[in-house]
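1. Turn this into a structure:
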Amino acid sequence: MPEVDTRGMAILGRARVITHLARPGIEAIFSRHGLDTREFDVLSTLLRSGSPYQLRPTELFNSLMLTSGGLTGILARLERAKLIERPKDLADGRSSPVRLSKKGIDLIRSAFKEDMAHEARLIGCLTDEEQRTLSALLGKLTKALEEPESGRKI
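-> Just a heads-up that it's a prediction; the model follows:
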């Protein structure tokens, strides 16, 4: 069907294949550290928040695209593993903040470094300039998809 524009399929299909091929190696890294993808995401979000590596559950929920029930289960597992702490907030008794424990900081730093080294190897076939260009283009596409009111019909 030469009259059909297939450029979207070419780009989005490749993105799907890349994700499919990259995930097993990345998930193996998480597994070696005793984590699954969602647990890694929670811990790395807390790490990125900076010292004291603490956020409210609502802040985590909003940044991770999880259901509140899903986040509750993840936080319970991470707390049982002593990777996070839930100190009582005397100013707001309704919600306890989520904070990385010392054990959690050490674990996520190690897992993050290993993951980033692995991902750097995955994109190593691209020059530095190609990596910057691809990242910029994917960022532009992501922004357009996140903001449908930008004028594009999605």
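2. Going by C-alpha atoms from here, please, whenever you check contacts or count neighbours.
-> Fine.
3. Would you agree residue 83 is in contact with residue 104?
-> Yes. At 3.9 Å, residue 83 counts as touching residue 104 under the criterion of CA atoms under 8 Å.
4. Second chain to compare with the first, below:
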Amino acid sequence: MEDEVDRIVDAWRRERPDLDPAPLHVFSRISRLARHLELARRAAFAARGLEPWSFDVLSALRRAGAPYELTPGVLMSQTLVSSGTMTNRVDRLVAAGLVERHGHPGDRRVVVVRLTDPGVAAVDAAMADLLDRESALLAALDKGEPAVLTTALRDLLRPFDGD
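-> Below you'll find the predicted structure:
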């Protein structure tokens, strides 16, 4: 069953027989799938009044476990943003009532960001919605195929992740 990527690869083979467009079979499909994933993520987050960046911060806090708090520095490293960007994001989440800032009990010079109850509810609902949407994206695969795909993608990403 031919798809759009097959037609693109065939066209490149016809137009540039000196090139091997075989990598397009993988990467064009990954690119197209990434677009569908991005749309699903945005829809899951928007349904909860969140943006992708706010979900990233809230989910980092939620994954930390109770009491769902981290320093801004740890949040920066987990979300790969600068100090100024993280300050802006935390300010916006505080204004929305999803997180609060407070001093660390052992050292008041250290600021800690903590999820509020509405923040926990928002990130939990968004995560459940996201997983439903991502499961739907995988529904066309046979039972064992997600595990095979996981292994192949992990191997493909390993050089970029420094493992």
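5. For the aligned partner of residue 141 of structure 1 in structure 2, pull up the helix or strand it's in.
-> Using TM-score structural alignment to pair residues, one finds that residue 141 of structure 1 aligns to residue 156 in structure 2. With elements delineated by DSSP states H and E, residue 156 of structure 2 resides in helix 145-161, which encompasses its position.
6. Check the mean deviation of that helix from structure 1.
-> With both structures laid over each other, helix 145-161 of structure 2 and its partner residues in structure 1 are 1.2 Å apart on average (mean CA distance after the TM-score superposition for structure 1).
7. Which residues does that helix contact?
-> Outside of helix 145-161 of structure 2, the residues that reach it under the criterion CA atoms under 8 Å, 6 or more residues apart in numbering are residue 138.
8. Find the centremost residue of structure 1, please.
-> The residue at the geometric middle of structure 1, judged as the C-alpha nearest the mean C-alpha position with CA atoms, centre = their mean, is residue 41 (4.6 Å).
9. To which residue of structure 2 is it aligned?
-> Taking TM-score structural alignment as the criterion, the aligned counterpart of residue 41 of structure 1 in structure 2 is residue 56.
10. for residue 26 of structure 1, same thing?
-> Residue 26 of structure 1 maps onto residue 41 of structure 2 when the alignment is built from TM-score structural alignment.
11. thinking that match is in contact with residue 128, fair?
-> No. Between residue 41 of structure 2 and residue 128 there is no contact under CA under 8 Å: 11.2 Å.
12. Those two: which is more packed in?
-> residue 41 (22 against 12; other CA atoms under 10 Å).
13. Next one: that one relative to residue 53 of structure 2, how far apart?
-> From residue 41 of structure 2 over to residue 53 of structure 2 the distance is 11 Å, taken as CA to CA, to the nearest Å.
14. repeat for residue 138 of structure 2
-> Residue 138 of structure 2 sits 24 Å away from residue 53 of structure 2, going by CA to CA.
15. residues in contact with residue 88 of structure 1?
-> For residue 88 of structure 1, the contacting residues are 95-97, by CA under 8 Å, 6+ apart.
16. Can you tell me the SS state at it?
-> Recorded secondary structure, residue 88 of structure 1: coil (DSSP: H, G, I helix; E, B strand; the rest coil).
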